[in-house]
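Undergrad: Provided below for reference: sequence and predicted model.
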Amino acid sequence: MLKIVPDPPLLASISLHILEDLLVQLSEHLLCAHSIAHQAIQLDPRPPGHHLTMATLHELDSARSLLEQALAHAQPRD
């Protein structure tokens, strides 16, 4: 018989490390997206695309700061 509901994690610390790894990976993706948007501004500095790219950079910076706060809370305390 197939099991529909998965077993819960064995240890909370294991799931905490998985969460931390996911947050670090997300941070790396945000950094890459920020670099791409910055390069787009340098390649085409004219409006109207420039304004949208600057707004994107602002949102990426905001998301990155929120991510760093989440990562600080997810790190295990000894």
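TA: Structure's in. What do you need? Bear in mind that the values here come from a model prediction, so they are computed numbers and not experimental data. Numbers count the residues shown, from 1 in each chain.

Undergrad: hey, let's count contacts and neighbours off CA atoms from now on
TA: Fine.

Undergrad: Just give me the residue right at the centre of the protein.
TA: residue 26 (3.0 Å; C-alpha atoms, centre = their mean).

Undergrad: Which helix or which strand is home to it?
TA: helix 12-43 (DSSP states H and E).

Undergrad: what's the very next helix or strand once past that helix packed up against?
TA: Using DSSP H and E, the helix or strand that follows helix 12-43 towards the C-terminus is helix 49-74. On a contact count with 3 or more C-alpha pairs under 8 Å, 6 or more residues apart in numbering; DSSP states H and E, helix 49-74 meets helix 12-43.

Undergrad: Against that first model, consider the following:
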Amino acid sequence: MLKIVPDPPLHSGYLEDILVQATEYATCAAAVVQQAMSLGFRSPASVLMLTSLHELETLKALLESAVTHVQMRPKHPICH
């Protein structure tokens, strides 16, 4: 079934909230991996954990950049 009326654009404040929350989750996940690595666990799995940490830190940087970009956009009121 096709939609006749498109969805309204996301309010930038809502998008900003989502990005901030995603950044917090990435930060927490990276902290968990760092804690696991500090326990001295040495095995082939440690390489995967280091890779996961790198990916989470990269994700966090991308999300922080997106938050900054959203915050810099001019605020437009929602039209009704």
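TA: Here it is on my side, so go on. Every value quoted in this text rests on a predicted model; they were computed, and no experiment measured them.

Undergrad: what angle do the helix holding residue 26 of the first structure and helix 49-74 make?
TA: 160 degrees (axes from the mean of the first three to the mean of the last three C-alpha atoms, to 10 degrees).

Undergrad: Quick check: buried residues in helix 12-43 of the first structure?
TA: 19-20, 23, 27, 30, 34, 37, 41 (16 or more other C-alpha atoms under 10 Å).

Undergrad: can you put those in TSV and add distance to residue 6 of the first structure?
TA: Listed next are the buried residues of helix 12-43 of the first structure as TSV, based on distance: C-alpha to C-alpha, whole Å:
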residue	distance to residue 6 of the first structure
19	18
20	21
23	23
27	29
30	31
34	37
37	40
41	46
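
Undergrad: Map residue 29 of the first structure onto the second structure.
TA: Using TM-score structural alignment, the partner of residue 29 of the first structure in the second structure is residue 25.

Undergrad: And its match, how far from residue 56 of the second structure?
TA: 9 Å (C-alpha to C-alpha, to the nearest Å).
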